[in-house]
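Engineer: Got a predicted model here, sequence first, then my questions.
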Amino acid sequence: MTPEKSQDPPPSRRTVRSFVIRGGRQTAAQQRAMDELWPSYGVEFSEQPADLDRLFGRQAPRMLEIGFGAGEALLAFTQAHPELDCIGVEVHKPGVGHLLLGAEAAGLKNLRVICHDAVEVLQQQLAPGSIQLIHIFFPDPWHKKRHHKRRLIQPEFVELLARVLAVGGTLRLATDWEHYALQMREVIDASAAFANDAPETGFVARSEERPLTRFERRGQRLGHGVWDLSYTRVSSPSQ
């Protein structure tokens, strides 16, 4: 991987996306959430770095979850950590609506949501070193070989993660596809910006910070394995 530069690289044009916008139906409640709760929790995409202190009304460590799906893990984490400001990025509106309903029910004040492509959010909307913890749980594995180029965890994306994650911060990932787990490890281990928290085995036990979702419980019943990875953001040689 190319070492980090002292200045941010200009935003690159995205040619291969790791997601497909699905036309999933929103329930009436989810649509209400988008209509009524988005002004409280939603953050519109901007090409300018967000002022997170203003956005949350305080200074606090920040956590980012990319591709939160229905928001189960993000909601639980945000409730358990009122001392942290949490940001979720997801492109699928039904999942966003589901999370907003949960946030309203829990009365959360430390959660904000961006419904946009995570690549562009990392490139432009989040300032360098502004995040202390990143979660990426069960990204689409794109299991067919011809689709592997669509997988989220690629060298270019890891550079973007390193850009926004503060030195000393943590990157946590999980997948239930062994091949993808091995690729994640290979790609991130090759980055000078990250140190594997389990260098001998490459994988860690499931963190208690990651609750078991219905999706994962179903996988367990079917005998599917799950692989968790954890990395620490370190200073690269160019820093």
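Structural biologist: Yep, it's here. Numbering: from 1, shown residues only.

Engineer: all contacts plus neighbour counts: C-alpha atoms, from now on.
Structural biologist: Will do.

Engineer: Do you have the strands of the protein handy? List them.
Structural biologist: For the chain, the strands defined by DSSP state E occupy 62-66, 85-89, 111-114, 131-137, 165-175, 194-196, 227-233.

Engineer: Reformat those strands as JSON lines; add mean neighbour count and distance to A33.
Structural biologist: Below are those laid out as JSON lines (neighbours: other C-alpha atoms under 10 Å; distance: least, C-alpha to C-alpha, whole Å):
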{"stretch": "strand 62-66", "mean neighbour count": "23", "distance to A33": "20"}
{"stretch": "strand 85-89", "mean neighbour count": "24", "distance to A33": "16"}
{"stretch": "strand 111-114", "mean neighbour count": "22", "distance to A33": "12"}
{"stretch": "strand 131-137", "mean neighbour count": "21", "distance to A33": "24"}
{"stretch": "strand 165-175", "mean neighbour count": "21", "distance to A33": "28"}
{"stretch": "strand 194-196", "mean neighbour count": "21", "distance to A33": "38"}
{"stretch": "strand 227-233", "mean neighbour count": "22", "distance to A33": "32"}
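
Engineer: dropping in the other structure now:
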Amino acid sequence: MLSLLKPNQIHLIPSFVRREGRITPAQKKALEQLWPIYGLSLGAGYLDLTAIFSRQIPLILEIGFGNGESIAQQAYTTPEVNFLGIEVYRPGVGQLLAQLKAKELKNVRLINEDALKVLQYHLPDQSLDGAQIFFPDPWPKKRHHKRRLIQLPFIDLLWHKIKPNGWIHLATDWQDYAIQMMEALSQYKGFYNIAGQGQFIQNLGQRPITKFEHRGQRLGNLVWDLKFKRID
């Protein structure tokens, strides 16, 4: 593999700047009333995912779910799959909580923490059937590219957490970030490109199209999807 470091020894630059933003009354109410139902608080060790979800079925992690539109839709259409969502911005968490209640979903749990912290210290190795990261912050200025999440140390960390034959699905509307993602994943020998060497996949219903993406499409923005499978 890329590194002999254990996952909790990997040091990565934070890929976000914590800014709370405005929380609407509805989001605040959802956080107060629904977090005890859907939210997870982190203790000192690994999460007991079997106990949390009360059933052993495939588990998909979504990092940076934004307002939760994608993860809520997937959880609704595939009740035979559990979903774990990580997001640092509380307004988005509040908005997703309201969606979960409205759809009466029982197969989603949320964490309001830095994803790197969760992966390094709280998720057991080989506990995920898949991981998806849609439209992560592109940090467009060249001097900020070091803050981009999808880099080799992070890919190595994800490799440890995903089961054999599990997958990672990425999407971005920034072409140079898409190229960087492709180069990093292609360089890492623990994943292979299911679309073929250097090829992007066609979405074709593999993930929901969000309002953000629809808006971008109307403006003529292109989207690049990558899907890689884990191998030993």
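Structural biologist: Structure's in. What do you need? Please read all numbers here as calculations on a predicted model, not as lab measurements.

Engineer: quick revisit: out of the strands of structure 1, which gets nearest to K149 of structure 1?
Structural biologist: Among the strands of structure 1, strand 165-175 comes nearest to K149 of structure 1, with 16.7 Å by C-alpha to C-alpha.

Engineer: which residues sit in contact with the residue nearest in space to the middle of structure 2?
Structural biologist: Here the mean C-alpha position of structure 2 is nearest to the C-alpha of I63 (C-alpha atoms, centre = their mean), at a distance of 2.1 Å. If you count contacts by C-alpha atoms under 8 Å, 6 or more residues apart in numbering, I63 of structure 2 has them with 85-87, 115, 131-134.

Engineer: That one -> structure 1?
Structural biologist: Aligned counterpart of I63 of structure 2 in structure 1: I66 (TM-score structural alignment).

Engineer: now A98 of structure 2
Structural biologist: Using TM-score structural alignment, A98 of structure 2 lines up with L101 in structure 1.

Engineer: which residues does the nearest residue to that match once chain neighbours are set aside contact?
Structural biologist: Nearest residue to L101 of structure 1, sequence neighbours excluded (C-alpha to C-alpha, 6 or more residues apart in numbering): A33, at 6.0 Å. A33 of structure 1 is in contact with 97-98, 100-101, counting by C-alpha under 8 Å, 6+ apart.

Engineer: lining up the residues you listed with structure 2, which overlap?
Structural biologist: With both residues aligned by TM-score structural alignment, their matches' C-alpha atoms under 8 Å, the contacts of these that structure 2 also has are 97-98, 100-101.

Engineer: Show me the two of those that sit farthest apart.
Structural biologist: Using C-alpha to C-alpha, the two most remote members of the kept ones among the contacts of A33 of structure 1 are G97 and L101, lying 6.4 Å apart.

Engineer: how about the helices in structure 1?
Structural biologist: 28-36, 38-41, 52-56, 72-80, 93-106, 118-120, 155-164, 178-189, 214-221 (DSSP state H).

Engineer: My guess is A98 of structure 2 contacts P25. True?
Structural biologist: No. If you go by C-alpha atoms under 8 Å, A98 of structure 2 and P25 don't touch, sitting 11.7 Å apart.

Engineer: Which of the two has more residues huddled nearby?
Structural biologist: Neighbours around A98 of structure 2 and P25, counted as other C-alpha atoms under 10 Å, are more numerous at A98. The numbers are 20 against 10.
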